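Student: Below is the structure, and that's it, no one-letter string:
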C-alpha cells in the first residue's frame, strides 16, 4: 500500500509542490497505522486459521507465537515504508543506504543475544526484527526533521492531511494487489531497485510536465534491467550442475535443480521486466490498471495454464511453474501496451495544453 506514496510524492515533487509531500506522508502514516490493527488481529488468531486450512497444530502454534511477538513490528514497519517513499521521491538514496547498514550491523548481535544468549528463541527473533525497524525509523526520522535536504518538504501536520487519506487509499489498494502477486524470490530485489528508480524519475518528470524525460528514464531502467538479467541468467546456466548442492547433497535433488534451472531463468527474465514496468505504472499513477492486469494475467492466464500443464499434460511441478511463467509474460506484455497507451495520452494532453 505504501507504493501509493511513490505516485503522490513523486509527482508532487516533480511539479514543485513541495509542501504536499509532507501532507501526503502524514495522511499515509495515519492510513497504514489504522490498517495495522486488523492485520494484528489476524496474526493473533493465525494458529486457528492455519489449523482450519490443514496445517500441523505444532507448526501453527509456533507461527502464532512468532506473529504475536511480531505485532509491535507492524507499526514501525508501516512508517518506515512510507519514509522510504518520501525520501525516494526526492532521490535521497544515501541516507537510506547508511541507515540500513547501521541497522544491519546492530541487528545481527541483537538477534543473536535475544535468540541464543537470553533464550527467547522464536520470540527473540521477532523482537530483534521489531527493534531493527524501530531503529531505522528513528534514524531516518531524525534525518527528515533535521536535514537541510528535506527543508522544503518537511513533514508537517495540517488540515489537508485528513483529506489526503482518501487520495492515498485510491492508489494504495491497487498498489498492494500489484506487489503481493509479484514478489516471489530474493532476486526480485535487484530489478525492484530499477523499478523504484524508474518510478521516482517517471513521477518526477511527469509532475514537471516532461514526458520525453520520463520516456528516457524508462529506457535507461530497461537497459539496466537487460544487462542485469543477462548476467543473472548466464551465471545460473553456467552453475546449474552445482546449484542443487545449495539445497542438499542428494543426487536426485541436484539433477532436478539442474533440469528446472531454465525455468528459473525464464522467471528471472519475466520478473525483471515486470518489476521495471510496475515501477513505471506506479510512477505514472495508474496502479488500478496495473492491478487489473496483474489479476487478469495470473487468474485468467497463468493459473489455468498451470493446472492444464500440471494435471492434463502431466508435467507436474514443472507444469505449475511453466503456467506461472506464462502469466508473468502475459503481464509484461499487457503492462508494456498500457505504458505505450499512457505515453500517447500524456503527450496528447501536453500538446492540447500548448
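Tutor: That came through fine. On a predicted model such as this, the values are computed, not experimentally measured, just so you know.
Student: Please count neighbours and contacts with C-alpha atoms only from this point.
Tutor: OK.
Student: Can you show me the helices along the stretch 1-150 of the chain?
Tutor: For the stretch 1-150 of the chain, applying DSSP state H, counting those that start in this stretch gives helices covering 4-14, 18-44, 46-52, 57-88, 94-112, 122-146.
Student: And for the stretch 201-350 of the chain?
Tutor: Ranges of helices within the stretch 201-350 of the chain are 211-238, 240-243, 251-284, 287-296, 303-307, 316-353, based on DSSP H, counting those that start in this stretch.
Student: And the closest residue to residue 160 other than its chain neighbours, how far from residue 82?
Tutor: Leaving aside its chain neighbours, residue 160 sits nearest to residue 23 (6.5 Å; criterion: C-alpha to C-alpha, 6 or more residues apart in numbering). Per C-alpha to C-alpha, to the nearest Å, residue 23 is found 12 Å from residue 82.
Student: same check, this time on residue 231
Tutor: 32 Å.
Student: which of these two has more neighbours?
Tutor: Between residue 231 and residue 82, residue 82 has the larger neighbour count (other C-alpha atoms under 10 Å), namely 25 against 11.
Student: got the contact list for the more buried one?
Tutor: Applying C-alpha atoms under 8 Å, 6 or more residues apart in numbering to residue 82 gives the contacts 2, 5, 25, 28, 29.
Student: hmm, try it at 6 Å
Tutor: Going by C-alpha atoms under 6 Å, 6 or more residues apart in numbering, residue 82 touches residue 2.
Student: Spell out the secondary structure type for residue 157.
Tutor: Of the three states, residue 157 takes coil according to DSSP: H, G, I helix; E, B strand; the rest coil.
Student: Alongside the first one, take a look at this:
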C-alpha cells in the first residue's frame, strides 16, 4: 500500500539533462535566498557600523548587544522556524496546500510565545552583564541597546515563518524585493536616528526594529492579497493550535542544531579573552568570525534551496528527484566555495583593512587567512548538508552531530591547542575547525547512507496519516 504511494525512480540513471534541469531549479531558489539572508543579516551590521562612529564605548556596547541578542534570541527563533522547512516543504510536495498556511500561523503564534521570556531576559540584560563582571558603562549602554531591540525580536518571530512560507513555494521575488528595499531604506534611516535625533546609539537598535517590522508588513500584505498565495492561504482559526505539537517536534531539534553551532563560535571569542594578549586576539578572532559569518549567507542560501527541493520531492513521493536535488546542491556548493575561498586567499594581504587600520591586527589576519579559507570550505559543505537534513526531517540527528563535533571535539581541542600547546588564537581557530571537519564528515556519512525511497515513503505516510487525523477532527 505504502509502496504504491511512491514513484519508482530510485533505479533511474541521473542523466545530464535531468541533472542540468535540477541545477537550474536549485540556482533559481539559491540566488534570491542568498540575497534575502544577506540583506537581513546586514541590518544589524549596518547599525553596528553607524553606531561605532559615535565612539569606542558605543561601538563595543552595540557589538556586545548584537552578539548577545543573536545568541539568546535571533538564533533561537531562526532555528525553530527552520522546522517549517520539513513540515510545509513536504506538505507542498504532497499538495496539501491549506496545511501550509495553517502551520505558518502555528509557527508565528508559537514563536511569539517563545519571544516573551526572551524579551524579559533582554530587558534585564544590563543587570546580567554587571553580575557576570562586565564593565558597568558598557553593560549600561548594551542593556539600553538590547531593550530597544525587543520590538525587533517579536517582528523576527513573525518574519522567519513568513520567509519559510514563501521559500518552500519558491515564491522568491516578493522576499527578494522586500529584503533589498528594506536594507536600502535602513541605511539612511539608521543614520538619521543616530545622528539627527536625541536617541544617539539606541537609534541603531530602533532602526533595526523598524526595518524588520517593515519587511514583515510587506510580506503579510503580499500573503494576504496576492493571487500567488491563493492556494496556500488559510483563514486564521482555532485549528492553528492543533498543529503546535507537530511544529515543536521539528522546531526544537532544529533550534538546538542551530544554537549548538552558533554558541560554540561565541564561546571561542570568550576563550580568546583569556589569552596573553586578549585585545589583539579578540580583535583578530572577531574579524575572522565576521568574515565567515558574512560569507556563510551564500551556503545558507544554497542549503535553503536544497531543503526546499528535497522536502518538496519527498512530499510528492519522488525519491529519485530528491536524490538528484542533493547532487545538484552539493555540486553548486563545491563551485561556490572554490570561487569564494580562492578569492579570499588572493586578497589575504588586504581584507584585514576592511575591519582595522592597525598593522598588527592586519598582519595577524593575513597569517590567519589560510585557516579562514578552510573554514569557508567547511561551512559551504555543512551549510548544504544541514539544509538537506531539514528537508528530510532528521534534525534530531543534526543535534547529536553538532553536540559531538563541537563540544566533544572542537572546543576541547581549541582549548588544548591555545593554552597547553600555546598556539594562541591560531590554536583556538584550528580547534574549532577540527570540530567543523568532524561535523562535515558525520553529516556526509548520514547523507550518503540515506535510503531515498524509504524517506519518500515515510514523508508520504506522515502526510497521509495527519490528513486522516485532521479530517476526523473536522468530522
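Tutor: Alright, I've got the coordinates. Nothing here was measured: the structure is a model prediction, and the numbers come from that model.
Student: After superposition, what is the TM-score?
Tutor: After superposition, the two chains reach a TM-score (TM-score structural alignment, normalised by the length of the first structure) of 0.95; 351 aligned residues with a C-alpha RMSD of 1.7 Å.
Student: Return the residue of the second structure aligned against residue 248 of the first structure.
Tutor: When the second structure is aligned by TM-score structural alignment, the residue opposite residue 248 of the first structure is residue 356.
Student: mind checking what residue 448 of the second structure lines up with in the first structure?
Tutor: Here residue 448 of the second structure is matched to residue 340 in the first structure, going by TM-score structural alignment.
Student: what's the answer for residue 338 of the second structure, then?
Tutor: Correspondence of residue 338 of the second structure to the first structure, assessed by TM-score structural alignment: residue 230.
Student: Around its match, how many other residues sit close by?
Tutor: By other C-alpha under 10 Å, neighbour count at residue 230 of the first structure equals 14.
Student: measure it to residue 171 of the first structure for me?
Tutor: As judged by C-alpha to C-alpha, residue 230 of the first structure and residue 171 of the first structure stand 33 Å apart.
Student: ditto for residue 255 of the first structure
Tutor: Residue 255 of the first structure is 45 Å from residue 171 of the first structure, by C-alpha to C-alpha.
Student: higher neighbour count, those two?
Tutor: Each of residue 255 of the first structure and residue 171 has its neighbours counted (other C-alpha under 10 Å); residue 171 has more, 23 against 16.
Student: Contacts only, for that one.
Tutor: residue 4.
Student: secondary structure element for it?
Tutor: Using DSSP states H and E, residue 171 of the first structure sits within helix 160-180.
Student: And that helix against the second structure, how far off on average?
Tutor: Its matched residues in the second structure lie on average 1.3 Å from helix 160-180 of the first structure after superposition (mean C-alpha distance after the TM-score superposition for the first structure).
Student: so what's the aligned partner of residue 101 of the first structure in the second structure closest to, chain neighbours aside?
Tutor: Counting by TM-score structural alignment, residue 101 of the first structure lines up with residue 180 in the second structure. Once flanking residues are discounted, residue 180 of the second structure sits nearest to residue 39: 6.0 Å by C-alpha to C-alpha, 6+ apart.
Student: Can you check what angle separates the helix or strand harbouring that neighbour from helix 172-195?
Tutor: Per DSSP H and E: residue 39 of the second structure is located in helix 16-52. In terms of direction (axes from the mean of the first three to the mean of the last three C-alpha atoms, to 10 degrees), helix 16-52 of the second structure departs from helix 172-195 by 10 degrees.
Student: what span of the first structure lines up against whichever helix or strand comes after helix 16-52 of the second structure?
Tutor: Counting by DSSP H and E, the next helix or strand C-terminal to helix 16-52 of the second structure is helix 56-69. Across the first structure, nothing matches helix 56-69 of the second structure (TM-score structural alignment).
Student: Report all helices and strands that helix 56-69 of the second structure contacts.
Tutor: Contacts defined by 3 or more C-alpha pairs under 6 Å, 6 or more residues apart in numbering; DSSP states H and E place helix 56-69 of the second structure against helix 16-52, helix 136-148.
Student: If we go by neighbour counts, what in it is buried?
Tutor: For helix 56-69 of the second structure, burial by neighbour count (16 or more other C-alpha atoms under 10 Å) applies to 58, 59, 60, 61, 62, 63, 64, 65, 66, 68, 69.
Student: distance of the match of residue 448 of the second structure from residue 60 of the first structure?
Tutor: Residue 340 of the first structure is 46 Å from residue 60 of the first structure, where distance means C-alpha to C-alpha.
Student: the more surrounded of these two?
Tutor: A count of neighbours by other C-alpha under 10 Å puts residue 60 above the other of residue 340 of the first structure and residue 60, at 19 against 13.
Student: Looking for the alignment partner of the more buried one in the second structure.
Tutor: The alignment partner of residue 60 of the first structure in the second structure, by TM-score structural alignment, is residue 139.
Student: Over to residue 283 of the first structure?
Tutor: Counting by TM-score structural alignment, residue 283 of the first structure corresponds to residue 391 in the second structure.
Student: Same check on residue 154 of the first structure?
Tutor: Match for residue 154 of the first structure (TM-score structural alignment): residue 233.
Student: list the contacts for that match?
Tutor: Counting by C-alpha under 6 Å, 6+ apart, residue 233 of the second structure touches residue 101.
Student: For it, pull up the helix or strand it's in.
Tutor: Applying DSSP H and E, one finds residue 233 of the second structure in no helix or strand.
Student: right, so of the helices and strands packed on helix 56-69 of the second structure, which gets closest to residue 370 of the second structure?
Tutor: Between residue 370 of the second structure and these, the shortest gap by C-alpha to C-alpha is with helix 16-52, which sits at 23.8 Å.
Student: in the closest one, what counts as buried?
Tutor: By 16+ other C-alpha under 10 Å, the buried positions in helix 16-52 of the second structure come out as 19, 22-23, 25-27, 29-40, 42-48, 50-52.
Student: And for stretch 260-276 of the second structure?
Tutor: 260, 261, 264, 265, 268, 269, 271, 272, 273, 275.
Student: Count the neighbours of the residue nearest to the fifth one when sequence neighbours are not counted for me.
Tutor: Just to be clear, that refers to residue 268 of the second structure. Closest residue to residue 268 of the second structure apart from its sequence neighbours, by C-alpha to C-alpha, 6+ apart: residue 428 at 6.8 Å. Per other C-alpha under 10 Å, the neighbour tally for residue 428 of the second structure reads 29.
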